[in-house]
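> Sequence and computational prediction follow.
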Amino acid sequence: MKKRVLAYGRLSEDQLAQLAREFEVQTFSDLTSADDPAFRAALPGAHGLIGSSLAITPELLDSAPDLEVIASISVGVDNYPIDELTRRGILLCNTPDVLTETTADTGFALIMATARRVVELAEWVKRGDWQASIGPEHFGSDVHGKTLGMVGFGRIGAAVARRGALGFGMKVLYSNASPKPALEAELGAERRELAELLAEADIVCVTVPLTDETEHLIGEHEFALMKSTAIFVNISRGKVVHEAALIEALEMGRIRAAGLDVFEQEPLSPESPLPHMRHVVALPHIGSATFETRTAMAQRAVDNISLALKGQRPISLVNDAAWRPS
């Protein structure tokens, strides 16, 4: 008897066919809530879940006693109760590596667009307001040769820093739980405590994962430490930043500008002032949103769940303590 997989992520026909050759697959298109009646009804017989952006709770797990693995089509795993999954022996897999470079591209695009006021001035041209040569009121800031402060220096943080150091001659600072000697040698990067980094950097880019320790890591105190000319970029998770403090820092001129791909509430509330500020570039969480990368992420998730349900170790296992070799 084939094991059952519930698929609620964006998988191609070929990827679904790959799963269907080995497992019984039930698909849920455009699933937005775990409370969907059809999804709930299917949980008792499910051995695997594959998808993203669905909050998994212990109560939901109670409805899936046969569950062996969850393959998330994402790097972030803040939607999952990892300790509870491990206690129950349920494997959690994610998709690191395949989206590193694409997300770093997005981060550096935000750095460039924000520093050079690309979106603001493109809209200015569209409105027909370009009637004469621009003056200082429309000038932006150079990126080359500036100091880039990376808050977080994992795969994505290092990839952003590599673009800055090698492509734009930027000095790289990083704050991280542990030293990164190889990256220091490669990029000339220097480790700083967070407060020192914020005070020195011309551009601050956040790439840390969301955890209990990093929630609201950047708030009123941290914005007060930054230069008044600083540009702030967030491509990690919205809740890493205290959004009200960010808005106040922008309104009061404590920092110059912000480039944001993530927000505390997503989709962004229509009441938020952020997308209407001329010195803010706001994107709809597009960090990994390219055809190539999303296809690769989905394939990694398919490979993860296939291996796990056949008793083999997945490629990208989050909770190693749940792994029990056959």
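Perfect, thanks for sending it.
> C-alpha from now on. contacts and neighbour counts both.
OK.
> what ranges do the strands span in this structure?
4-7, 24-27, 48-51, 69-72, 91-93, 147-151, 171-175, 190-191, 203-206, 231-234, 257-260, 280-282 (DSSP state E).
> can you put the ones you listed in CSV and add mean neighbour count and distance to Ala245?
Formatted as CSV, the strands of the chain follow (neighbours: other C-alpha atoms under 10 Å; distance: least, C-alpha to C-alpha, whole Å):
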stretch, mean neighbour count, distance to Ala245
strand 4-7, 24, 39
strand 24-27, 17, 41
strand 48-51, 24, 33
strand 69-72, 28, 32
strand 91-93, 28, 34
strand 147-151, 27, 17
strand 171-175, 25, 21
strand 190-191, 20, 26
strand 203-206, 26, 15
strand 231-234, 25, 13
strand 257-260, 27, 12
strand 280-282, 24, 14
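> Redo these as JSON lines? Include distance to Asp212.
As requested, the strands of the chain are exported to JSON lines (distance: least, C-alpha to C-alpha, whole Å):
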{"stretch": "strand 4-7", "distance to Asp212": "29"}
{"stretch": "strand 24-27", "distance to Asp212": "33"}
{"stretch": "strand 48-51", "distance to Asp212": "24"}
{"stretch": "strand 69-72", "distance to Asp212": "20"}
{"stretch": "strand 91-93", "distance to Asp212": "19"}
{"stretch": "strand 147-151", "distance to Asp212": "16"}
{"stretch": "strand 171-175", "distance to Asp212": "18"}
{"stretch": "strand 190-191", "distance to Asp212": "23"}
{"stretch": "strand 203-206", "distance to Asp212": "16"}
{"stretch": "strand 231-234", "distance to Asp212": "18"}
{"stretch": "strand 257-260", "distance to Asp212": "21"}
{"stretch": "strand 280-282", "distance to Asp212": "25"}
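> Please compare the first structure with the one that follows:
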Amino acid sequence: MEEEKPWVLISEVGGDHGYLAELADIVKQHFHIICYKELLENPELYGPKVQALLNWKFCPVVEPELLRLLPSLKVVASGGVGVDHLDVPFINSLGVKVANTPGVVSDSTADLAMALLLASARRILEGHQVAIDPKTVLIPQRLMGVEVTNASLGIIGMGEIGHKIAQRAKGFDMKIVYHNRRRRSAEDERAVGAKFCESLDELLGRSDFVMVAVKLTAETRGLIGHRELSIMKPTATLVNISRGQVVDQNALVDALQSGRIRAAALDVTHPEPLPRDHPLLGLPSVLITPHIGINTFTTARRMVERMVRNARAAVEGSPVPDEVKLQ
């Protein structure tokens, strides 16, 4: 029955931070939807009804002020893998579970990682701009890129996404090395032809392309800084699809301006978007996309379906399939 559906809080339908209509329809099959703006307009009416919060593209921001308005909340179901935007211990202290959507985003993120690598290597964006420029009458010879086939790829963080990146890189006959907290199994390594580097420094010194695919933690914040960039080859490219805070952006600007590395391709920055006068935006050797690793219709639909599944389980008192449990 329609009136028996539980209530869920979302950001909005449509808008810059909201759900596409077809995605909102998935939620509506299982929940009464309350949008963040509606909640703020009448918190006394809607707050006590909300049992689940769907955190899509980091919105609505899950902060103590919001949680105090939701006394019946049972779960914060977040889309994506990373939960660095959530204070999981604090949320759990309120008796509220946290869930994410592992695995769902891996293929689309790995696809974009390779797209960034290829586009940067072959200077696709610059080529496009030349091709459409009304002043272009001759194709300049200066658009020389670097080879991807047979190049060395160093993957920092060989989790599910890192392993899928390696699968794709194998198709380009790339020489794959990786560094991870724990070494993958010999079977996993053989499947993609990857070799383990005991140290990050070893990987940085060997790689033509350095791919950062780690979770943001206290240990990985600022993982790539001045020292690490100085170890990379001057012909190397840094690709970051993890979180912007993993790379010291000031150090990256210095490395690019001084020619210590060739280029950078970033799907993530800090903040997002960058201030319009940020020096990274003016460097021709930098390619930036606006955190679109998961932005495909297929992945978005699967994410919302998984968020709904987690939220329903929590509301019904069943085990939450993708509950985040910090060690």
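Yes, it's here. Since we're looking at a predicted model, the values are computed, not measured.
> So which of the strands of the first structure is nearest Phe291 of the first structure?
Closest of those to Phe291 of the first structure is strand 48-51, at 16.7 Å (criterion: C-alpha to C-alpha).
> on that earlier part again, which one of the strands of the first structure lies closest to Ala109 of the first structure?
It's strand 257-260; of the strands of the first structure, that one is closest to Ala109 of the first structure (C-alpha to C-alpha) at 9.0 Å.
> aligned partner of Val262 of the first structure in the second structure?
The equivalent of Val262 of the first structure in the second structure is Val268 (alignment by TM-score structural alignment).
> one step back: so for Glu184 of the first structure, which of the strands of the first structure sits nearest?
Closest to Glu184 of the first structure of the strands of the first structure, according to C-alpha to C-alpha: strand 190-191, at 6.3 Å.
> Over in the second structure, find the residue span the closest one aligns onto.
Under TM-score structural alignment, strand 190-191 of the first structure corresponds to residues 195-196 of the second structure.
> how much does the matching stretch stray from the first structure?
Here stretch 195-196 of the second structure, set against the first structure after superposition, deviates by a mean of 1.3 Å using mean C-alpha distance after the TM-score superposition for the first structure.
> Now tell me what touches that stretch from outside.
176-179, 183, 189 (C-alpha atoms under 8 Å, 6 or more residues apart in numbering).
> Pull the most distant pair out of those residues.
The widest separation within the contacts of stretch 195-196 of the second structure (C-alpha to C-alpha) is 14.0 Å, between Ile176 and Arg183.
> need the contact list for Arg243 of the second structure.
Taking C-alpha under 8 Å, 6+ apart, one finds 214-216, 268-270 in contact with Arg243 of the second structure.
> so how far is Ala166 of the second structure from the closest residue to Pro6 of the second structure other than its chain neighbours?
Nearest residue to Pro6 of the second structure, sequence neighbours excluded (C-alpha to C-alpha, 6 or more residues apart in numbering): Phe31, at 5.2 Å. For Phe31 of the second structure, the distance to Ala166 of the second structure equals 39 Å [C-alpha to C-alpha, to the nearest Å].
> gap between the spatially closest residue to Val151 of the first structure that is not a sequence neighbour and Arg192 of the first structure?
Leaving aside its sequence neighbours, Val151 of the first structure sits nearest to Val206 (C-alpha to C-alpha, 6+ apart; 4.7 Å). To Arg192 of the first structure, Val206 of the first structure is 14 Å away according to C-alpha to C-alpha.
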